[in-house]
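[1] sequence and predicted model, in that order:
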Amino acid sequence: MTTSVSSQTAQPTVALFVSDLHLQASLPATTAAFLAFLQTHAVHSRQLYLLGDIFEYWAGDDDLVTPYNRQVADALKAVQAQGVELFWMAGNRDFLVGEAFAAAAGLSLLPDPHVITEAGRTITLAHGDAQCTDDVAYMAFRAQVRQPAYQQQFLSMPLAQRKAIIEGMRKTSQQSNQDKSMEIMDVNADAIDALFAQTGATTLIHGHTHRPALHRLDGGRLRYVLPDWEYDVAAPRGGWISLTGDGQLHRFDAAGMEIG
């Protein structure tokens, strides 16, 4: 069952949550959808949380010289200029976003995981890749590339070289993922339990898996999974989650219709 955005309760929108847009210049419809989302929805919220993989990849903050990247940063800055607080959590594709991009886009960088309390509700936020512990090869790769020494060495390379390396990694990842089951690439139940225990919250919002859903777990715990965005296809997909002033969470699809 879906309802239109306009039928949502009159409660003010406290926060919006999105992830996995995988923005890139080769996907103009997806880019246009995100820019429209910012001006149609984000500007009417108090806060916007970007929970990882907003870009298909990020080679370093010096890539702000690329017009497309600057366009996205400027669009985010325009939302912040209208009084919206913006928050960014690294994904597995854009974990090299740093303080220069944060300043250009008018946002604050968050650790993963991060706990917020808004509208009387405590929510754990995560990208979700750290909980995919069944994918042993990916977890080893993640541990390597998240090391400060590794990142410092990588960022010391010329930008063009970094982009070439990333492109090679993307192709390798696509090939290896074809041989992995969806279960292996999904979050691990024990890892999710550990995250709930670590943070003490009973609500979790994450992305990464591209398997949008609301999972009702034991003990009244709720796990919301954000959708990935892809509007450059015949059947567009995307969406977001909103938190309203009454503490309720609402899920929306690619067409901006509320999912009941």
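    In hand now; what should we look at?

[2] please make it C-alpha for all contacts and neighbour counts, starting now.
    Fine.

[3] contacts for the helix or strand in which residue 190 is found?
    Secondary structure from DSSP states H and E places residue 190 in helix 189-199. With contact meaning CA atoms under 8 Å, 6 or more residues apart in numbering, helix 189-199 is reached by 115, 124, 131, 132, 133, 202, 204.

[4] let's see 7 Å
    115, 124, 131, 202 (CA atoms under 7 Å, 6 or more residues apart in numbering).

[5] what does stretch 200-213 give?
    Residues outside stretch 200-213 that contact it (CA under 7 Å, 6+ apart) are 19-20, 51, 122-129, 186, 196, 221-228.

[6] just stretch 35-43 next, same as before
    So stretch 35-43 is in contact with 16, 48, 75, 79, 82, 84, going by CA under 7 Å, 6+ apart.

[7] quick one: residue 142 from residue 130, how far?
    As defined by CA to CA, to the nearest Å, residue 142 lies at a distance of 8 Å from residue 130.

[8] looking at these two, which has the bigger crowd around it?
    For residue 142 versus residue 130, neighbours defined as other CA atoms under 10 Å are more numerous around residue 130 (22 against 14).

[9] okay, now the one to match up with it:
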Amino acid sequence: MTARNKIYFASDFHLGAHPRSTTRERELRIVSWLDTIKADAAELYLMGDVFDFWFEYATVVPKGYIRFLGKLAELADLGIKIILFKGNHDMWMFGYLKTELGVEIMDNDLVIERGGRTFYLHHGDGLGPGDRTYKVLKKIFRSRFCQWLFARLHPNLGIGIAQRWSAHSRIASGGLEDFQGEDKEWLVVYAKSILEKQHYDYFIFGHRHLPLEVDLPKNSKYINLGEWINYNTYAVFDGTQLTLRQWER
């Protein structure tokens, strides 16, 4: 029997992203990948924007994603620890997924230590210099008053508005991101600023939509997990080494 001793990290599935016709094929890819890791996974960290939009009304959640959610339930029932980060697209996750699947929901950053290595984990939105407009919007969207107002909308209207909004997002445009250089990559700059105060062996983020491995000072490393529309990339820690990989069926 294979030992469950590996830790997996993935981000930015954007299930439900425009055009929605592509979601089923992407969902099947993700489910197939989850099937391959369930034999040796001890923990699974899904680092935000798993859904292109998510909002939990008192008695309604967005339809779809049954295969994906069922697979998460299967992994949780096997004893695999699942941590689901809120991203900028699915920040309105509350208690439904925790209750139904037994996953942990993370609002912000998380620091863990495994195998003598320290990991700084965050979706990546709103960190580092710049992007001031989004940082203001994030505070508004995460406020309880804004969530209360949105919940007053009928789900057909509220979810419809969100889907039209996401149709104009950068992930919906289909373009590939380019590496901007360490001095212009906000998450690299942010990681370096954290290292001035506290050492971590690995900084793992999503949000950037570009798989990246960047060596940082003090033998630290920045990993961006990419996304699953173009790259199908993930990271795995085997107890000794963290590697960024691309999944192919």
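    Thanks, I have it. Since we're looking at a predicted model, the values are computed, not measured.

[10] tm score of chain vs chain?
    For this chain pair, the superposition-based TM-score is 0.83 by TM-score structural alignment, normalised by the length of the second structure; 237 aligned residues with a CA RMSD of 2.8 Å.

[11] thinking again about what came up before, and the helix holding residue 190 of the first structure, which residues are buried?
    Going by neighbour count (16 or more other CA atoms under 10 Å), the buried part of helix 189-199 of the first structure is 192, 195, 196, 199.

[12] can you check stretch 198-207 of the second structure too?
    Of the residues in stretch 198-207 of the second structure, 199, 200, 201, 202, 203, 204, 205, 206, 207 count as buried by neighbour count, 16+ other CA under 10 Å.

[13] okay, those in TSV with distance to residue 98 of the second structure and secondary structure next?
    Converted to TSV, these look like this (distance: CA to CA, whole Å; DSSP: H, G, I helix; E, B strand; the rest coil):
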residue	distance to residue 98 of the second structure	secondary structure
199	31	coil
200	28	coil
201	29	coil
202	27	strand
203	25	strand
204	23	strand
205	22	strand
206	21	coil
207	22	coil
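
[14] ok, back up a step: which of the contacts of stretch 200-213 of the first structure are buried, as a ChimeraX select command?
    Buried residues within the contacts of stretch 200-213 of the first structure, by 16+ other CA under 10 Å, are selected in ChimeraX with:
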select :19,20,51,122,123,124,125,126,127,128,129,186,196,222,223,224,225,226,227,228
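
[15] narrow the contacts of stretch 200-213 of the first structure to those in strands?
    In this view, the contacts of stretch 200-213 of the first structure that belong to strands under DSSP state E are 122, 123, 124, 125, 126, 222, 223, 224, 225.

[16] residue 174 of the first structure: which of the residues you listed is nearest?
    Nearest to residue 174 of the first structure among those, counting by CA to CA, is residue 225 at 21.9 Å.

[17] skipping adjacent residues, who's closest to that closest one in space?
    residue 212 (4.7 Å; CA to CA, 6 or more residues apart in numbering).

[18] all helices of the second structure, in order?
    For the second structure, applying DSSP state H gives helices covering 23-37, 66-77, 96-101, 132-141, 144-151, 155-166, 170-173, 186-195.

[19] how about the ones you listed, which one is nearest residue 243 of the second structure?
    helix 23-37 (14.6 Å).

[20] got the buried residues for the closest one?
    23, 24, 26, 27, 29, 30, 31, 32, 33, 34, 37.

[21] tell me how many other residues surround the aligned residue in the second structure for residue 118 of the first structure.
    Alignment note: residue 118 of the first structure maps to residue 114 in the second structure; criterion TM-score structural alignment. For residue 114 of the second structure, the tally of surrounding residues (other CA under 10 Å) stands at 12.

[22] got the contact list for the equivalent of residue 79 of the first structure over in the second structure?
    In the second structure, the residue equivalent to residue 79 of the first structure is residue 75, according to TM-score structural alignment. Contacts for residue 75 of the second structure (CA under 7 Å, 6+ apart) come out as residue 38.

[23] wait, doesn't residue 241 of the first structure sit right on residue 251?
    Yes. Residue 241 of the first structure is in contact with residue 251 according to CA atoms under 7 Å; the separation is 4.6 Å.

[24] grab the nearest non-local neighbour of residue 135 of the first structure.
    Counting by CA to CA, 6+ apart, residue 184 is the residue found nearest to residue 135 of the first structure once chain neighbours are left out, at 5.4 Å.
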